[in-house]
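Trainee: After the sequence you'll find the predicted model.
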Amino acid sequence: MGSAVTRPDAATPDWARIRADFPLLQRQVHGKPLVYLDNANTGQKPAGVIEAVDAFYRRHNANVSRAVHALGTEATEAYEASRAALARFIGTRGDEVVLCSGTTFAINLVAYSWALPRLKAGDVILVSRMEHHANIVPWQLVAERTGASVRVAEITPDGALDLDALQRAMTPEVKLLAVAHVSNVLGTVNPVREICREARRRGIVTVVDGSQAVPHMAVDVASIGCDFYAFTGHKMCGPTGTGVLWGRREHLLAMPPFLGGGEMIREVSFDGTVFNDPPHRFEAGTPNIAGFAGLRAAVDYLQGIGLDAIQAREAELLAHLTSVLDAAGGVRIIGRAPHKAAVVSFLVEGAHAHDLATLLDLEGVAVRSGQHCAHPLLQFYGVAATCRASVAFYNSHDEIDAFAAALHKVRRLLG
């Protein structure tokens, strides 16, 4: 079930050749060539990922860890090979990698299996202003049930974390810190290694949302020094319904199961159940086996290009995208932190974000509009919604120019 994608020399990527690996990017929308600038929402899939999913269902489909026949063995081997590949991808070992449906599930697993049994009245969960709802709401639910409280770590007007204020907020009652590696709205790249070091000095457990980081830069969880790291497969060229929770082994061993059912048990009787060791303890039921076969192909694909090359390419595209928006006039960019990933949220004078996105779609340009699952962040900026253009390595400078032309046309239509 190997990937059939074309892998150029990692030292000198041929970006046009790489773009051709993505079938969907060849289509038209409303009679116009598609310009897909919604990569922070979900990434597109190279042919090798699609073929890996197809090959699993055509040749290997069976359940994992359930049967001794050939198909069952092949399915289990494919699933565990994906775990091993993902572990190497983030610089860890397989017994610390929980395979799950995505970041939302992963963070909820930490909330209900680590935080809920431990937190109590008077404890504090520290959460940054720029978090996705998936890294806010689970902590609110835990706080309601335990008597703990949620404290907000604020940002600066340019969209960076206020690191001095963050350190001051790390008081003795703070037991857990939840922070995004990269903001899905601002593109801000947070210094998570420094943040986690300061938290560790104070005995604070850290949960890092890596959904917007893993597709765009090399990630090494040991170097970051966090306690938990979560990311989603579909944002990194993989299938939907796939993701990872990495946790320090000592935490996983001490955590009770989140869900009960098949695979997470070792022995069941009516007198009691003996649970499996982590990570399988947290993988109840039939997983998305084909999806993880595809995610392994996505990991191979990204590594074939090289994460450093991807990061450099996207930095070029981000600079171009920012420059065309600055040149447009009447455009307000939300978030200009010094260190950014390839995400730009913006407003156009006199145009509602939804109207703008709808009209851009008629020109074949796909951007996101709305609150981006980050209501508290948009409240900080005093806006109801923004448009968000987010690029990936398979985008091109020509596409950004096409976006600029479409934006100019739409602004004329809006008067």
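Mentor: All right, it came through fine. Residues are numbered from 1 along each chain as shown.

Trainee: Going by C-alpha atoms from here, please, whenever you check contacts or count neighbours.
Mentor: Will do.

Trainee: who does the longest helix along the chain touch, helix- and strand-wise?
Mentor: If you go by DSSP state H, the chain has its longest helix at helix 307-328. Here helix 307-328 touches strand 343-348, helix 397-414, going by 3 or more C-alpha pairs under 8 Å, 6 or more residues apart in numbering; DSSP states H and E.

Trainee: Does anything pack onto the longest one? Which helices or strands?
Mentor: The contact analysis (3+ C-alpha pairs under 8 Å, 6+ apart) places helix 397-414 against strand 35-36, helix 307-328, helix 353-362.

Trainee: Could you list the buried residues of that helix?
Mentor: Counting neighbours by 16 or more other C-alpha atoms under 10 Å, one finds that the buried residues in helix 397-414 are 399-400, 402-404, 406-407, 410-411.

Trainee: Alongside the first one, take a look at this:
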Amino acid sequence: MINAQKLRQEFPILEQVVNDEALVYLDNAATTQKPEAVLQTLENYYRKENANVHRGVHTLAQRATQKYETAREKVCQFIHAEKTEEILFTKGTTASLNWIARSFGDRFVQAGDEIVISYMEHHSNIVAWQQLAKRKKAVLKYIPLTKKGFLDMEEAKKQITNKTAVVAITHASNVLGVLNPIAELTNLAHLHQAIMVVDGAQAVPHMPVNVKELDVDFYAFSGHKMCGPTGIGVLYGKQEWLEQMEPVEFGGEMINFVHLYESTWADLPWKFEAGTPNIAGGIGLGEAIDYLDKIGLVEIFQHEKELVSYVLPKLQAIEGLTVYGPQDPYEHTGVIAFNLDDLHPHDVATALDMQGVATRAGHHCAQPLLQYLGVAATVRASFYLYNTKEDADRLVEAVKETKEFFKYGTF
């Protein structure tokens, strides 16, 4: 069992006061805070080991390279990939999905092929496929949702056909708080000879993920949502596909030999990683993985379930508050999107912030989903390993105070 009160002491940023109130950070779906261990690792790299990787024979270069590639091995073990050749470092989930759409898509998707996504996708997993469909004259299709906010699997079986080339689905919604049946979707995609692409940004930080068991072809996630630095992400891809794909960026690091009029590429995974990489970010991500492994992903998942089971009924009991997605706490991840009466979500989030509670308001990079739900925006509270029941209580009380403020004019 997680002792969140003790864990939060390892996150210096959580100790501060915001608007004369102790900070309650509930914007974890946007980015998570960094523990002291990760901060120290980043500082140590720049103070003692800063050098470019893969190129130098001097001691600092060798140390930097060893730590950077060790981080790749940690990622490989963390998601249970077959080999490190299948782990590509990118800038983040968005970059990873764009690499797939550009590299795999431009080579293998043909005019008339289908690309199947869902209404709950983040813009990163929509726009890249929209652009591919336009380039290749492919057909973009959407899997609808059930009334409870789950992916409609009966409709999925109708949408995914023998014309489908790509199925791209989020593992966990960043708005609705639902988990999708990725293994079942992958089986369905492969039954029709389509590839399965997964946006794992909201899943990998919160639960164990085994890409071999899921049998997905590609899986993308970001370091900054799992206690790691910004600007570093991961694209997992099956080696059989990566070997057939062409790089989408060119320059140093990714070449084998450059002739005057043609070039050859380095082996996997480096053939996709042009230029000087985010070395500190990669090493920091490796440290974040060590940190999460020490706590345990199963324990993190259970902790978030307990928090949602505690707070969701309290929110639902507030008159005029609407929660989107499943109403059963046991069907909900740590992401809770809601609206309060007819108040604008930005006004609600600002009022919460004045009480020290950090949430997010807006469309959450999921405009098609919010249009599907019939709202322009929501407030989103998202929990993580360092959040406590006291944080949950502060959220509930702040929402109640906000309701009173907009009714009577005073906190």
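Mentor: Received the coordinates, thanks. What you see is a predicted model; the values in this text were computed from it and never measured.

Trainee: Adding distance to residue 33 of the first structure, write the buried residues of helix 397-414 of the first structure out as CSV.
Mentor: Listed next are those as CSV, based on distance: C-alpha to C-alpha, whole Å:
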residue, distance to residue 33 of the first structure
399, 9
400, 13
402, 10
403, 11
404, 14
406, 12
407, 15
410, 17
411, 20
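
Trainee: ok so, going back, deepest of the helices and strands packed on helix 397-414 of the first structure, which one?
Mentor: When these are scored by mean count of other C-alpha atoms under 10 Å, the highest mean neighbour count falls to strand 35-36 (a mean of 25).

Trainee: average offset between the helix or strand just after that strand and the second structure?
Mentor: Once the chain leaves strand 35-36 of the first structure, the next helix or strand it forms, by DSSP states H and E, is helix 47-55. After superposition onto the second structure, helix 47-55 of the first structure sits on average 0.4 Å from its aligned residues (mean C-alpha distance after the TM-score superposition for the first structure).

Trainee: about what we covered before: which residues in the second structure does the very next helix or strand once past the longest helix of the first structure align to?
Mentor: Going down the chain from helix 307-328 of the first structure, the next helix or strand is strand 331-334, by DSSP H and E. Alignment note (TM-score structural alignment): strand 331-334 of the first structure is matched to residues 321-324 of the second structure.

Trainee: how far does the matching stretch sit from the chain's center?
Mentor: 23 Å (C-alpha atoms, centre = their mean, to the nearest Å).

Trainee: Next: stretch 364-378 of the first structure.
Mentor: Chain-centre distance of stretch 364-378 of the first structure: 15 Å, with C-alpha atoms, centre = their mean.

Trainee: quick one: buried residues of it?
Mentor: Buried, per 16+ other C-alpha under 10 Å, within stretch 364-378 of the first structure: 364-372, 374-378.

Trainee: Where does that stretch end up in the second structure?
Mentor: Using TM-score structural alignment, stretch 364-378 of the first structure pairs with 356-370 in the second structure.

Trainee: Now do the end-to-end distance for the matching stretch.
Mentor: End-to-end span of stretch 356-370 of the second structure (C-alpha to C-alpha, to the nearest Å): 27 Å.

Trainee: Other residues contacting it?
Mentor: 17-27, 119-124, 174-175, 345-346, 349, 352-353, 376-382, 394-395, 398 (C-alpha atoms under 8 Å, 6 or more residues apart in numbering).

Trainee: Mind doing that once more with 7 Å?
Mentor: Stretch 356-370 of the second structure is contacted by residues 18-19, 21-27, 119-123, 345-346, 349, 352, 376-381, 395 when judged by C-alpha atoms under 7 Å, 6 or more residues apart in numbering.
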